[in-house]
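1. need the 3D shape of this:
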Amino acid sequence: MSTFDEHKTHLMTFGTRIAQIRKSKDIKQQDLADTVGTSKDMISRYERDAISPSIDMAAKIAKALNTSLDSLVFGIDLRNDSRPLTTKLHEIETLPTEDIHHILAVIEAFITKNRLQQILK
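-> Below you'll find the predicted structure:
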């Protein structure tokens, strides 16, 4: 991929990335909708960025497209990144949704704590 193409990928929206990946895999909107348990109209709305899916739906879409959620959100696929934190993030993605929400709450608490410590210095 050329530098121009990489830059263009980063400028794309979440919905545009869904459409691009879906089309590259020759998957029809209806087929994707059936796989993730929604309607063709909702997939169309996501792809047009008319609405944003819930985190749960976004994860289902990523799984159905055999891509990572980070590639849909950021345009960067970190699945082959071997750094320890990235490795743990991949493991977390496989957990039940409720567990993921708890982990995110703990992470947010640590981030807030760190920010407060920085302010108090």
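2. from here on, contacts and neighbour counts on C-alpha atoms
-> Will do.
3. nearest the middle, which residue of this structure would you pick?
-> With distances taken as Cα atoms, centre = their mean, Leu69 lies nearest the centre of the chain, 2.4 Å away.
4. need the helices for the protein, in chain order.
-> Taking DSSP state H, the helices of the chain run over residues 3-11, 14-24, 29-36, 40-47, 55-64, 69-74, 84-93, 97-120.
5. now the other sequence, so there's something to compare against:
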Amino acid sequence: MTQQALADAAGVHVNQIKRYEAGNAQPTLEALVGLARALHVSLDQLVFGETERGPSDDLRLQFEAVSHMADEDRRIVKALLEGMIVKYQTKEMVGNLSS
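-> The predicted model follows:
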């Protein structure tokens, strides 16, 4: 895609695209949304690197399913998840202390 085509699709001036690519300017949130739509990617894919993004696809689907549960069920899932995270962090901390 050319800079002009991207600018047209995102609703920004081509000079802004050139500034973004050169690192001389940072896009506004509105511009980022337009760029993400023009590139057919999510905003987080545009902004974050692969390792900086949220949960993997399988966990994302599970979190989405949990978001549709009743409040009480969501609280239970959250408590279970928090317990597992604490268990993991404790195990890691103990392992680092014994190293």
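6. residue in structure 2 matching the residue nearest to the centre of structure 1?
-> For Leu69 of structure 1, the aligned position in structure 2 is Leu43, judged by TM-score structural alignment.
7. quick revisit: apart from its neighbours in sequence, what residue is nearest the residue nearest to the centre of structure 1?
-> Ala62 (5.4 Å; Cα to Cα, 6 or more residues apart in numbering).
8. do Gln26 of structure 2 as well
-> Counting by Cα to Cα, 6+ apart, the nearest residue to Gln26 of structure 2 once its immediate chain neighbours are dropped is Tyr20, at 6.0 Å.
9. and His13 of structure 2, how close does it get to Gly54 of structure 2?
-> His13 of structure 2 sits at a distance of 31 Å from Gly54 of structure 2 (criterion: Cα to Cα, to the nearest Å).
10. swap in Ile85 of structure 2?
-> Per Cα to Cα, Ile85 of structure 2 is found 16 Å from Gly54 of structure 2.
11. list the buried residues in stretch 74-93 of structure 1.
-> For stretch 74-93 of structure 1, burial by neighbour count (16 or more other Cα atoms under 10 Å) applies to 74-75, 78.
12. same thing with stretch 32-49 of structure 1?
-> Buried, per 16+ other Cα under 10 Å, within stretch 32-49 of structure 1: 32-33, 36, 39-40, 42-44, 46-48.
13. tell me the two of these that are most distant?
-> Farthest pair in those (Cα to Cα) is Val36 and Arg48. Separation: 17.6 Å.
14. in structure 2, which helix is the longest?
-> The longest helix of structure 2 (DSSP H) is helix 71-97.
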